[in-house]
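**Q** when you get a sec, could you give me coordinates for this:
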Amino acid sequence: MALSRLQPVINGSGVVIHTNLGRAPLPVKSVAVGTGHTNLEIDLATGRRGKRAAYLEQCLAELCGAEAALVANNCAAALVLILRHFTAEKKEVIISRGELVQIGG
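**A** All right, here's what the predicted structure looks like:
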């Protein structure tokens, strides 16, 4: 039973973000910040609930020279947003079977 516990390993696979090895390792500073409270969804100026991705969206828009930006937390959500934008008047989208990917399970 002791062998079934998570153990640190060295990724010698050649795959930088290996899904079987816990994906991307967290930097030490990120772990330190994540152990306490943060202003993830609170606007420090008003004390009210804020938007989780507001800072990232602001930075992304500035980097791209865009008026605004939108961040999705996964590929499926991003695909839905893209499809809704480009197919506003259509009711269906055809996707080849080879492009369908199931993550997990």
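**Q** when you work out contacts or count neighbours from here on, use the C-alpha atoms and nothing else.
**A** Noted.
**Q** separation between His85 and Ala76?
**A** 14 Å (C-alpha to C-alpha, to the nearest Å).
**Q** here is a second sequence; please produce its structure as well for comparison:
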Amino acid sequence: MDYLRSFGSAAVSTLVQKSGLNLPFSLGAKVYSCETFWTLYDATKREDGSLVSFFEYDVTHPLNKSTIPLARNSLRKLRTIQHPDVLRYIDVVESDSAICIMTERVRLLHQV
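**A** Model (predicted):
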């Protein structure tokens, strides 16, 4: 199972690199994927090696076409909110094919 997980992460990393995006982090294992909306990955920030989370929104997915404004609004809100009890935004990369948000490391609630 770990082999498949690492294979999936490698595939996403390769696709992102081929798209010409220079990401400020190294992609790790896929943590969660939803048919629509976000896919969550563990990642490591290249600058200092800190653990972060990577949320990817696939703009090209047919089911996501109607929710692109929602994803962009979520990003805009996350950038402006700074509170110790709210997820800390670190960086974002937007392209024609994806919206990628890097935040402090998160865990799924059922893992807590």
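**Q** give me the TM-score for these two chains.
**A** The TM-score (TM-score structural alignment, normalised by the length of structure 1) is 0.26; 45 aligned residues with a C-alpha RMSD of 4.1 Å.
**Q** helix or strand for Ala43 of structure 2, which one?
**A** For Ala43 of structure 2, the element it lies in under DSSP states H and E is strand 38-45.
**Q** which residues does that strand contact?
**A** Applying C-alpha atoms under 8 Å, 6 or more residues apart in numbering, the contact partners of strand 38-45 of structure 2 are 24-33, 50-58, 105.
**Q** drop anything exposed from the residues you listed.
**A** Among the contacts of strand 38-45 of structure 2, those classed as buried by 16 or more other C-alpha atoms under 10 Å are 25, 27-31, 51-58, 105.
**Q** Leu60 of structure 1 - how many residues pack around it?
**A** Residues near Leu60 of structure 1, counting by other C-alpha atoms under 10 Å, number 17.
**Q** same question but for Phe86 of structure 1, I mixed them up
**A** Phe86 of structure 1, neighbours per other C-alpha under 10 Å, totals 9.
**Q** what's the spacing between it and Ala76 of structure 1?
**A** Distance from Phe86 of structure 1 to Ala76 of structure 1, by C-alpha to C-alpha: 16 Å.
**Q** nearest to Phe7 of structure 2, of the buried ones among the contacts of strand 38-45 of structure 2?
**A** Ala29 (8.9 Å; C-alpha to C-alpha).
**Q** check the contact between the closest one and Tyr3; I expect there is one.
**A** No: look at Ala29 of structure 2 against Tyr3 with C-alpha atoms under 8 Å: they stay out of range, at 10.3 Å.
**Q** secondary structure element holding the closest residue in space to Ser13 of structure 2 that isn't next to it in sequence?
**A** Take Ser13 of structure 2 and drop its neighbours on the chain: the residue closest to it by C-alpha to C-alpha, 6 or more residues apart in numbering is Leu27, 6.3 Å away. According to DSSP H and E, Leu27 of structure 2 maps onto strand 25-33.
**Q** contacts for that strand, please.
**A** 5-6, 8-10, 13, 39-47, 54.
**Q** tell me what angle that strand forms with strand 38-45.
**A** 150 degrees (axes from the mean of the first three to the mean of the last three C-alpha atoms, to 10 degrees).
**Q** can you pull out the helices in structure 2?
**A** 2-18, 68-80 (DSSP state H).
**Q** redo the ones you listed as a markdown table? Include mean neighbour count and distance to Glu94 of structure 2.
**A** Shown next, in a markdown table, are the helices of structure 2 (neighbours: other C-alpha atoms under 10 Å; distance: least, C-alpha to C-alpha, whole Å):
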| stretch | mean neighbour count | distance to Glu94 of structure 2 |
| --- | --- | --- |
| helix 2-18 | 13 | 11 |
| helix 68-80 | 13 | 10 |
